[in-house]
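# kindly return the folded structure for what I paste below:
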Amino acid sequence: MNPSNELQIHDIKDIVEIPDYSIFIFYFLIFLAVLALFIVIVFIIKYFKNKKPNLRKEYSKILKDIDYSQAKTSAYTMSKYVRLLAKNERENILADELIELLQEYKYKKEVKQIDDNIKAKLSTFMDVVDV
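Model (predicted):
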């Protein structure tokens, strides 16, 4: 063996190039995140856009905000919305009683102011109605 000769090591292999796909995986994950965010936003928009208004709440609000100064108009309004709000047997009984009391305010040219008894009956009805 000659010391001037170079030692050759046969156990070490040449450098192998490893393909790096990490940037493509990163872009794919960003794409998936944006897509998921878009889908969530679309569902949220559809949920709030297609949400139907609760008519019972609107009817209840109309009855609570009724103007008693115009007796004839308020009698018709009460009759209409009380009938629409009544769902179960107890509510129907109270609605029938209230509508019967309101008959004297309808179909006449001149009517007196709405009685406190009717206002109390409407208040009782509104307490019974579950909105």
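# CA only for contacts and neighbour counts going forward, please
Will do.
# after the top helix by length along the chain comes which helix or strand?
With secondary structure taken from DSSP state H, the chain has its longest helix at helix 22-49. The C-terminal neighbour of helix 22-49 among helices and strands, as given by DSSP states H and E, is helix 55-64.
# ok, residue 126 - how many residues close by?
19 (other CA atoms under 10 Å).
# what's the answer for residue 85, then?
Neighbours around residue 85, by other CA under 10 Å: 23.
# distance-wise, check the nearest residue to it once chain neighbours are set aside relative to residue 83.
Nearest residue to residue 85 in three dimensions, chain neighbours excluded: residue 56, at 6.2 Å (CA to CA, 6 or more residues apart in numbering). Taking CA to CA, to the nearest Å as the criterion, residue 56 is separated from residue 83 by 11 Å.
# likewise residue 41?
For residue 41, the distance to residue 83 under the criterion CA to CA works out to 40 Å.
# quick one more, to check against the first:
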Amino acid sequence: MEELADIKGLVEIPDSSIYIYYGLITLAIIVGLVILFFIISKIISLRADKKYKSYIKSLKEIDLSKDVKDGAYKATHFGRLVANSDRKKEIYEQLVEMLEKYKYRKVVDEVDNQTLNQFRLFLQVIDE
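Here you go, the predicted structure:
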């Protein structure tokens, strides 16, 4: 009978596949979080745009000739939310000064033409 060759001991083979596996999982989580961040930011910006449009719609529905006091309060409130540029803020501040005499009183007079024109100008500037 032939002599059996010696069986060699186990040899350790360097294996880094577990590190590659963990790296790929980490990369997938990071990419998923980045995508989630962009989706959430897009949803938030769409909501803000819808709110902005609803504020403009509310401003356009204000009729200062019917209910002066309530209209003055609404114009002040929604105008502040819509005035986001320097020009809009300047016209808004002028409008607020004109509307002050129609707020904080029990009985108010009708709106004068100058205040109505300023309100219409503010609406035109917002539409730009």
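# TM-score of the superposed pair?
After superposition, the two chains reach a TM-score of 0.59 (TM-score structural alignment, normalised by the length of structure 2), with 83 aligned residues with a CA RMSD of 1.9 Å.
# related to what we said a few turns ago, who has more neighbours, residue 41 and residue 83 of structure 1?
Relative neighbour count places residue 83 above the other of residue 41 of structure 1 and residue 83, with 16 against 12, counting by other CA under 10 Å.
# the more buried one -> structure 2?
The criterion is TM-score structural alignment: under it, residue 83 of structure 1 has residue 80 as its aligned partner in structure 2.
# thought residue 67 of structure 1 was touching residue 74?
Yes - assessed by CA atoms under 8 Å, residue 67 of structure 1 is found in contact with residue 74 at 6.4 Å.
# more crowded one of these two?
Each of residue 67 of structure 1 and residue 74 has its neighbours counted (other CA under 10 Å); residue 74 has more, 19 against 13.
# counterpart of that one over in structure 2?
With TM-score structural alignment as the criterion, residue 74 of structure 1 lines up with residue 71 in structure 2.
# how many residues are close by the closest residue to that match other than its chain neighbours?
Computed as CA to CA, 6+ apart, the closest residue to residue 71 of structure 2 that is not its neighbour in sequence is residue 64, at 5.3 Å. Counted with other CA under 10 Å, the burial measure for residue 64 of structure 2 works out to 19 neighbours.
# give the contact list for the counterpart of residue 98 of structure 1 in structure 2.
The alignment partner of residue 98 of structure 1 in structure 2, by TM-score structural alignment, is residue 95. Applying CA atoms under 8 Å, 6 or more residues apart in numbering, one finds that residue 95 of structure 2 lies in contact with 115, 118, 119, 122.
# which helices and strands sit right next to the helix or strand where the last one lies?
It stands for residue 122 of structure 2. Here residue 122 of structure 2 sits within helix 113-127, counting by DSSP H and E. When contacts are defined as 3 or more CA pairs under 8 Å, 6 or more residues apart in numbering; DSSP states H and E, helix 113-127 of structure 2 sits against helix 17-60, helix 86-99.
# and it, how far from the chain's centre?
A distance of 25 Å separates the centroid of the chain from that of helix 113-127 of structure 2, by CA atoms, centre = their mean, to the nearest Å.
# check the mean deviation of it from structure 1.
Mean deviation of helix 113-127 of structure 2 from its aligned counterpart in structure 1 after superposition (mean CA distance after the TM-score superposition for structure 1): 1.5 Å.
# give me the contacts around that helix.
Residues from elsewhere that reach helix 113-127 of structure 2, judged by CA under 8 Å, 6+ apart: 56, 59-60, 64, 82-83, 88, 91-92, 94-95, 98-99.
# before we move on, back to that, please tell me how far the match of residue 98 of structure 1 sits from residue 74 of structure 2.
12 Å.
# and if you look at residue 89 of structure 2?
Taking CA to CA as the measure, residue 89 of structure 2 falls 16 Å from residue 74 of structure 2.
# likewise residue 110 of structure 2?
Between residue 110 of structure 2 and residue 74 of structure 2 the distance is 16 Å, computed by CA to CA.
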